[in-house]
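[1] here are the coordinates; sequence isn't available:
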């Protein structure tokens, strides 16, 4: 049983039309693992207080920052998120020649949230993660009821800089992003970096993973050359190709389009439907109920002189809509609610139910859905303004998500009433099983 995790991408500085840093993230998770958007307030903590993460408890710090993140429903940590100081982080699974630690430690998602709660800058948050990684390790299964272990790569950014942090158990290597960079489920650091564990090279030499006489290449030395790496590499190449093609003119809309990509125009473009799940594309669809798929996505433009707008999408971004969210306001309850099974009071589950319906006949249904979402997405983006008072931001999110929920319900009813012959019968067995497991009638 194999899973593949998230795509993360960043465009930096003069590579963007605005000159600001743009950060975007797709989070891929096991089928039917709900991933709502949640918030946690800033807080002061008493000496000796502890924090219970997914598997282990560690000492709490004196103060934690206000955070907002996309959280798999059963985990303590985030797949991606931001804090009140404009730090954003995303993580992904990577696999190494080094076997994962057997003892439970901090999951990559735990480390991500801890970095946001404790770091005022991307660099500070990175070193929060490094210190915790070195002390507690990274370990534990990252899937419900399954043995799913991996190492982690992080992409961290703030309005002034971005960093990529690759980890192998308690060792690490970090490089500052100088132009554009996209990461997927394979190590991307090669021969150049800015900081690293002191024994990073020596450990690889001693293990016989790399010859001393060659210029040291981290990815070559530490990567597990396995089926997971084979699946991740085409997506990583496609992601960086699209980023480089747009370099100098990258906008939020550019990244949203990339996040919805299924290798269109490439030799490995899906044969029957973009949603057939045969390839691990940037917008990832599952081939069977034991695989993974994109569960949520986000884009944010990091500006030094004004509050940030977090554009959030639920379920598969190709069939979803990016809605403005604001860390200074209060999120709607239905946006932050989701459990193991479908429920009518969960926006994430309503989007997932709609997505399953679309995938029954994606080539025929997607145009109907996108005509609604594209118009609404443009309207909401044009009026998005994070500089308003907190109560106005709360009201704006309540109104936007209310409109979105009405459209989700309407689109689902419209597609359910369609009685034309299905042109994608090969997808029906998977969809039937996945819906049954989710409690979707």
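    Okay, I see it. Because the structure is predicted, anything quoted here is derived from the model rather than measured.

[2] CA only for contacts and neighbour counts going forward, please
    Noted.

[3] Hmm, residue 110 is touching residue 57, no?
    No: using C-alpha atoms under 8 Å, residue 110 is not in contact with residue 57, being 11.0 Å away.

[4] Show me which of the two is the more surrounded one.
    residue 110 (22 against 12; other C-alpha atoms under 10 Å).

[5] The more buried one: what's it in contact with?
    53, 54, 76, 77, 78 (C-alpha atoms under 8 Å, 6 or more residues apart in numbering).

[6] again, only using 10 Å
    Neighbouring residues of residue 110 by C-alpha atoms under 10 Å, 6 or more residues apart in numbering: 52, 53, 54, 55, 56, 75, 76, 77, 78, 79, 129, 138.

[7] List the contacts of the residue nearest to residue 87 when sequence neighbours are not counted.
    Among residues not flanking residue 87 along the chain, residue 158 sits closest, at 4.7 Å (C-alpha to C-alpha, 6 or more residues apart in numbering). By C-alpha under 10 Å, 6+ apart, the contact set of residue 158 is 20-23, 82-83, 85-89, 120-123, 301-304.

[8] ranges for the helices of the stretch 51-200 of the chain?
    108-118, 122-136, 200-206 (DSSP state H, counting those that start in this stretch).

[9] next structured bit after the top helix by length along the chain?
    Taking DSSP state H as the criterion, the chain has its longest helix at helix 390-416. Where DSSP states H and E defines the elements, the next helix or strand beyond helix 390-416 is helix 428-438.

[10] try this one side by side with the last:
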């Protein structure tokens, strides 16, 4: 069965001031994703065959619980990378490495965006992208694109198997589950044009356009990539001196639609639904990073649904954000990811009426967490306490309008991971 997982990543390289990086990771709704700080010790061995990823560099990684690779991350040197699934004409083998694995290697071993680009080029040409990439749907496979950024430089790096194209970013760049680099690449795989020509993906006498040649047009459209990219750009239009608040708003945007409406995801803040095109389209973690020469500043939700959550300061602190074992995870009320997911699912049953019961408190708390004086440990503790309070308030509103198929879908999802009703 065909499924679509989606993500949205944005980088802003202004004429002056810090570089900004932000991402929503969208995956299956019951796939826990933990924010972890690694300080040189690795929680679980790297997949066999990959280069040694041991390092003393501290890393913030947002990682699906069952995978070694990371959806997104920032290291202490101020290098940030986010990964996206892209759908191409080339097959994805049953064995290989996820783009998230290659990304974690680059975050562990590199200090700059230029270095990370070189590392990812080498890894892409050397190793096969393949293997299990979906949580419950392990047959789901894809190629990867990446946004790579540091305090001065950013790159879009897109792959189709071992073939790739790279484009330096100036201003705003967003990627959302489709190849975007056409003939405007700064660098490209030496054999990409020859392969596209031999397979008649390039018109005779026409210019070589990487995305047009290698994209799977049906799956790219079904993922809603161009619509979501446009939504993110609109959210940031006219912002000359970006602030964290701008990215909080952009990542929580529903694009003027209802959270679970439509046959595909069309906004950065994604919520799964029973439609086969949306069962794996849920924002399961979000991150914002300000990248400066003095060092990175990071905020993260550590939860799903940024529209209902709070971006909190995320320091390189392995006691606050400890590495977890690499294993499937089920409901654990002590984990903020699971506690929030219970709140999220309660709100989806009557989204607007239940959300409004704690909206003012959430917005006020969000403002506090973005202040330079915010204490990270206190922020994470306070958020966990507030989640229980917000859930209690939300459940005081009776759910009246939840469609039957939506109720059945979420009931099945919650039973599978033991989330209380």
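    Thanks, I have it. Because the structure is predicted, anything quoted here is derived from the model rather than measured.

[11] related to what we said a few turns ago, preserved in structure 2, out of the contacts of residue 110 of structure 1?
    Contacts conserved in structure 2 for those, using both residues aligned by TM-score structural alignment, their matches' C-alpha atoms under 10 Å: 53, 54, 75, 76, 77, 78, 79, 138.

[12] what about the closest residue to residue 295 of structure 2 other than its chain neighbours, how many residues close to it?
    Computed as C-alpha to C-alpha, 6+ apart, the closest residue to residue 295 of structure 2 that is not its neighbour in sequence is residue 78, at 5.7 Å. Residue 78 of structure 2 has 25 neighbouring residues, counting by other C-alpha under 10 Å.

[13] Could you identify the residue of structure 1 that aligns with residue 78 of structure 2?
    Using TM-score structural alignment, the partner of residue 78 of structure 2 in structure 1 is residue 86.

[14] any idea how far residue 136 of structure 1 is from that match?
    Per C-alpha to C-alpha, to the nearest Å, residue 86 of structure 1 is found 27 Å from residue 136 of structure 1.

[15] dump the residue contacts of whatever residue of structure 1 lines up with residue 384 of structure 2.
    Here residue 384 of structure 2 is matched to residue 405 in structure 1, going by TM-score structural alignment. By C-alpha under 10 Å, 6+ apart, the contact list for residue 405 of structure 1 reads 334, 335, 346, 347, 350, 351, 399, 411.

[16] Isn't residue 203 of structure 1 up against residue 212?
    No: with contacts counted by C-alpha atoms under 10 Å, residue 203 of structure 1 stays clear of residue 212, the gap being 11.3 Å.

[17] rewinding a little: can you find the partner of the residue nearest to residue 87 of structure 1 in structure 2?
    In structure 2, the residue matched to residue 158 of structure 1 (TM-score structural alignment) is residue 150.

[18] ok, of the contacts of residue 405 of structure 1, which come out buried?
    With neighbours counted by 16 or more other C-alpha atoms under 10 Å, the contacts of residue 405 of structure 1 contain buried members at 334, 335, 346, 347, 350, 351, 411.

[19] Name the nearest of these relative to residue 257 of structure 1.
    Nearest to residue 257 of structure 1 out of those is residue 351 (C-alpha to C-alpha; 18.8 Å).

[20] The closest one maps to what in structure 2?
    Using TM-score structural alignment, residue 351 of structure 1 pairs with residue 340 in structure 2.

[21] Identify the residues contacting the residue in structure 1 sticking out farthest from the centre.
    For structure 1, the largest distance from the centre (C-alpha atoms, centre = their mean) belongs to residue 213, which lies 38.1 Å off. For residue 213 of structure 1, no residue meets the contact criterion (C-alpha under 10 Å, 6+ apart).

[22] residues in contact with residue 160 of structure 1?
    Applying C-alpha under 10 Å, 6+ apart, we find residue 160 of structure 1 in contact with 12, 13, 20, 21, 121, 122, 302, 303, 304.

[23] Residue 177 of structure 1: which of the residues you listed is nearest?
    Nearest to residue 177 of structure 1 among the contacts of residue 160 of structure 1, with distances taken as C-alpha to C-alpha, is residue 12, at 7.3 Å.

[24] Many thanks, I have nothing further to ask.
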